[in-house]
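Trainee: Model the following, please.
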Amino acid sequence: MAQFRSKPFGVTQNGDKVDEYIISNPGGLEISVLNYGCVIKNLFVPTKTGMVDVVVGHDTLADYEADFNSSGSTCCGAFVGRYANRIENAEFSLSGKTYKLEANNGKNHLHGTFPRKIYDVKMFGDTLLMETESPAGEDGFPGNLKVSVRYILTPDNTLRMDYRVSTDEDTIINLTNHTYFNLDGGGNVLGQKLRIYASNYLEGNNETCPTGKILPVDGTPMDFRTGKPLGRDLDTGFYQTTMAGGGFDHCYVLDRPRGASQSLCAWASSDKTGISMKMYTTQPGIQLYTGNFLQNCPSPGKGGIPLEKYGGFALETQHFPCSPSHPEFPTTVLRAGKVFRANTTLRFFTGRQCGRL
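Mentor: The predicted structure is shown next:
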């Protein structure tokens, strides 16, 4: 059975109290979560040489606020929405009406306000439940939303993230968790290995929005099907990685076995710590981001150390970016009275427990 404890983490600029909720399990895994943005602040994995914190973040609430309120927000560890990733030209049409959104990423809309919201918290069994509401018009979207996020920690060192959203009006929704992982516990991630179970990816334009082309990874630096170090193909001159800030910031189309609701989508490992992480999801895509602009974060990282380029990698399970502009993509429309559900599961291993990547 998981064990819970909590402690005050600070007060926001608006006067809201924020707490840190710490969950540990018999297997030694420990996670701390803030009710500000449902942020995963720490995730400690037990190894032979001690506990390793495998996520990138900040030490204080003031640092998270400065980060999340900046134009170059990293969204470190946060639950992201109403629409994770980009909406092209910060607008979309639904049922004959055009909705204008905040253009917070050049001329595009990116991620939204969920990382800056305060969530109500309940703890029971092995579950941390966080809930909030999003009123119609927030971020420019239609529909009053009821939102719940569950973090479930099980004895086999597995963290499950469940999302549930309902609406009273037709709207669009795309949700993800924006944790940056560093399985070394520090430094850059270029030597860490990653495998992505995807044969195709979405070609991006120079604003990292999909062009609509779904391209094969075969024979390109985009190919992670058999696993490789994250830094191996960054300097090939391939136009997709060059325009993305000298790294990866792309959505992969996951290979899902017929009839499977949840499937293995990624496997990452560190030779330095011996930590491996397997990721499973019900979502159709996964955005790989190699922290190409983390060095621009206005807030320091943990221990007061500035965040560095390639200091973490994000694996954002989600629907495809800019889906409203591409009706051929899986729909992100959520109809009135319906419920959106998705989950992503992380399972951690040490040593040779899960084989070699």
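
Trainee: CA only for contacts and neighbour counts going forward, please
Mentor: Noted.

Trainee: contacting residues for the closest residue to residue 352 other than its chain neighbours?
Mentor: Distance criterion CA to CA, 6 or more residues apart in numbering; nearest residue to residue 352, sequence neighbours excluded, is residue 274 at 7.7 Å. With contacts defined as CA atoms under 8 Å, 6 or more residues apart in numbering, the neighbours of residue 274 are 47, 350, 351, 352.

Trainee: Format those as TSV; extra columns: neighbour count.
Mentor: Supplementary listing: the contacts of residue 274 in TSV, determined by neighbours: other CA atoms under 10 Å:
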residue	neighbour count
47	15
350	18
351	16
352	11
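
Trainee: now, which of the residues you listed sits nearest residue 289?
Mentor: Ranking the contacts of residue 274 by separation from residue 289, with CA to CA as the measure, puts residue 350 on top at 24.0 Å.

Trainee: close enough to count as contact, the closest one and residue 52?
Mentor: No - look at residue 350 against residue 52 with CA atoms under 8 Å: they stay out of range, at 10.9 Å.

Trainee: Tell me the residues that contact both of those two, please.
Mentor: Overlap between the contact sets of residue 350 and residue 52, as judged by CA under 8 Å, 6+ apart, is given by residue 46.

Trainee: re the thing from before, quick one: which of the contacts of residue 274 sit in strands?
Mentor: 47, 350 (DSSP state E).

Trainee: Of all residues in the chain, which one is nearest the centre?
Mentor: When the chain is reduced to its mean C-alpha position, the closest residue under CA atoms, centre = their mean turns out to be residue 178, at 2.5 Å.

Trainee: Verify the stated contact: it with residue 81.
Mentor: No - here residue 178 lies out of contact with residue 81, judged by CA under 8 Å, at a distance of 10.3 Å.

Trainee: Longest helix in this structure, by number of residues?
Mentor: Assignment by DSSP state H gives helix 61-68 as the longest helix of the chain.

Trainee: Just name whatever secondary elements the helix or strand following that one is in contact with.
Mentor: Using DSSP states H and E, the helix or strand that follows helix 61-68 towards the C-terminus is strand 79-80. The contact analysis (3 or more CA pairs under 8 Å, 6 or more residues apart in numbering; DSSP states H and E) places strand 79-80 against strand 176-177.

Trainee: Look at residue 235 and say how many residues are nearby.
Mentor: The number of residues packed around residue 235, counting by other CA atoms under 10 Å, is 12.

Trainee: nope, residue 103 is what I was after
Mentor: Using other CA under 10 Å as the criterion, the residues surrounding residue 103 number 17.

Trainee: want to put them side by side, so please do this one too:
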Amino acid sequence: MAYARLADGRPVERVRLRRGGIEADILTFGAVIQDLRVGGRSVVLGFDTFEPYIDQSPYFGAIAGRCANRIANGRFTLEGREYHLPLNEAGRHHLHGGTAGFSERLWTLEEADAHSVLLSLESADGDQGYPGTVQATCRYTLLDDTSLRIELEGRTDAPTLFNPAAHSYFNLDGTGDVLAHRLRIDAHEFLPVDGDLIPTGEIRPVSGTSFDFREPRVIGEQSGHEPLDHNFCLSREAVVQPRKVAWLEAGDGSLALDLATTAPGLQVYDGAKVNVPLAGHDGRGYGPNAGLCLEPQFWPDAINHEGFAGCVLRPGETSRQVTDYIFTSRT
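Mentor: I've put the predicted structure just below:
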């Protein structure tokens, strides 16, 4: 029986994964992580029912794509041809794949068992203005009783951009905001942005800036400088095996999260603009800074900046991103 249905009658499925002390609910709509619980505690923002994901969710738990993050003015040139994408952010820029990106699509449930689920999606040539037909897959796997792995893959029949990203908002202690959480990011450089959050083109060292998280810092300290919605530069290209790049600890120290990924960038968003009028998991309200996004991906607007870690995908290639969320309880 379907978990829910879209307005056109198509069924939305929900798959529950369990392994020891970790449990994940996955929706076929948007490949959403609806809930993720560690030791019974919900650690991501989301809704207990499906309907709010249609018009109230700021990408809670979704896979953003075909190209996550921002593309300036919705324009890019690939192999001599200029492409124009929907301007779905303030009418000026392209965000997270457009008005009907991967996060708004119904994925196909390919296989599932107690510990893993595989979803697939076909994005046709011209979808949201992108060239080439892309075959995408997303696999969620509980590796053990503390870890969730996300594997994102894509293939194309023509040169295109492919940069999907997992967009969960984490809150490890269930309080109203994450400002007391501590964060470490193993990055020596970040990308400054303009007033529209578009990278300026500079690759700046974090040293001497408010974006230096190489040693653990309380997130609320950052809010005294400038909002946190920036790409941290992990490498100039994707790597083969996941390596630990970030660490997040609950304000009360009861739970910690290590993030390991193959991606060359990590977009970190402090949730300052979150303002959801509906109650979420466990009846919690979601206001500003209710959760922290840690989004492994290629660098934003890379196609328009020389020297950025880019996401061009060509026929015969397979794009693969692997990310592990590893939890450690101290209670």
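
Trainee: one step back: who touches the residue nearest to the centre of structure 1 in this structure?
Mentor: When the contact criterion is CA under 8 Å, 6+ apart, the partners of residue 178 of structure 1 are 75, 76, 77, 78, 79, 80, 314, 315, 316.

Trainee: Can you show me which of these carry over to structure 2?
Mentor: Among the contacts of residue 178 of structure 1, those whose aligned partners also touch in structure 2, counting by both residues aligned by TM-score structural alignment, their matches' CA atoms under 8 Å, are 75, 76, 77, 78, 79, 80, 314, 315, 316.

Trainee: What lines up with residue 43 of structure 1 in structure 2?
Mentor: Aligned counterpart of residue 43 of structure 1 in structure 2: residue 36 (TM-score structural alignment).

Trainee: So its match is in contact with residue 42, correct?
Mentor: Yes - with contact defined as CA under 8 Å, residue 36 of structure 2 and residue 42 form a contacting pair (5.7 Å).

Trainee: Which parts of the stretch 201-331 of structure 2 are helices?
Mentor: Counting by DSSP state H, counting those that start in this stretch, the stretch 201-331 of structure 2 has these helices, from start to end: 219-222.

Trainee: Distance check, the residue nearest to residue 324 of structure 1 when sequence neighbours are not counted against residue 134 of structure 1.
Mentor: Using CA to CA, 6+ apart and skipping the chain neighbours, the partner closest in space to residue 324 of structure 1 is residue 92 (6.0 Å). Here the distance between residue 92 of structure 1 and residue 134 of structure 1 works out to 18 Å (CA to CA, to the nearest Å).

Trainee: same check, this time on residue 108 of structure 1
Mentor: Taking CA to CA as the measure, residue 108 of structure 1 and residue 134 of structure 1 are separated by 21 Å.

Trainee: Same question for residue 219 of structure 1.
Mentor: Remark: distance between residue 219 of structure 1 and residue 134 of structure 1 (CA to CA) = 44 Å.

Trainee: of those two, who's got more company?
Mentor: More neighbours surround residue 134 than the other of residue 219 of structure 1 and residue 134, with 19 against 7 (other CA under 10 Å).

Trainee: hmm, back to that, please pull up the equivalent of the residue nearest to residue 324 of structure 1 in structure 2.
Mentor: In structure 2, the residue matched to residue 92 of structure 1 (TM-score structural alignment) is residue 76.

Trainee: Would you mind listing the residues in contact with its match?
Mentor: By CA under 8 Å, 6+ apart, the contact set of residue 76 of structure 2 is 82, 83, 84, 303, 304.

Trainee: now swap in residue 199 of structure 2 and tell me
Mentor: Residues in contact with residue 199 of structure 2 (CA under 8 Å, 6+ apart) are 191, 192, 193, 300, 301.

Trainee: Show me what it lines up with in structure 1.
Mentor: Here residue 199 of structure 2 is matched to residue 210 in structure 1, going by TM-score structural alignment.

Trainee: same question, residue 241 of structure 2
Mentor: When structure 1 is aligned by TM-score structural alignment, residue 241 of structure 2 is paired with residue 261.

Trainee: Please tell me how far the equivalent of residue 143 of structure 2 over in structure 1 sits from residue 205 of structure 1.
Mentor: Aligned counterpart of residue 143 of structure 2 in structure 1: residue 154 (TM-score structural alignment). Taken as CA to CA, the spacing of residue 154 of structure 1 relative to residue 205 of structure 1 amounts to 40 Å.

Trainee: Looking at these two, which is more packed in?
Mentor: Neighbours were tallied for residue 154 of structure 1 and for residue 205 using other CA under 10 Å; the higher tally belongs to residue 154 (19 against 14).

Trainee: how much space between the more buried one and residue 68 of structure 1?
Mentor: Computed with CA to CA, the distance linking residue 154 of structure 1 and residue 68 of structure 1 is 30 Å.

Trainee: cool, and residue 61 of structure 1?
Mentor: In this structure, residue 61 of structure 1 and residue 68 of structure 1 are 10 Å apart, going by CA to CA.

Trainee: Compare those two (neighbour count), which wins?
Mentor: residue 68 (22 against 18).

Trainee: Was I right to think the more buried one contacts residue 79?
Mentor: No - with contact defined as CA under 8 Å, residue 68 of structure 1 does not reach residue 79; the gap is 11.8 Å.

Trainee: hang on, the earlier thing: does the match of residue 143 of structure 2 touch residue 23 like I think?
Mentor: No - in this structure, residue 154 of structure 1 sits apart from residue 23 without contact. The criterion is CA under 8 Å, and the distance is 10.2 Å.

Trainee: quick one on the thing from earlier: of the contacts of residue 76 of structure 2, just the buried ones, PyMOL syntax please.
Mentor: One line in PyMOL is enough to select the buried members of the contacts of residue 76 of structure 2, burial here meaning 16 or more other CA atoms under 10 Å:
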select buried, resi 303+304
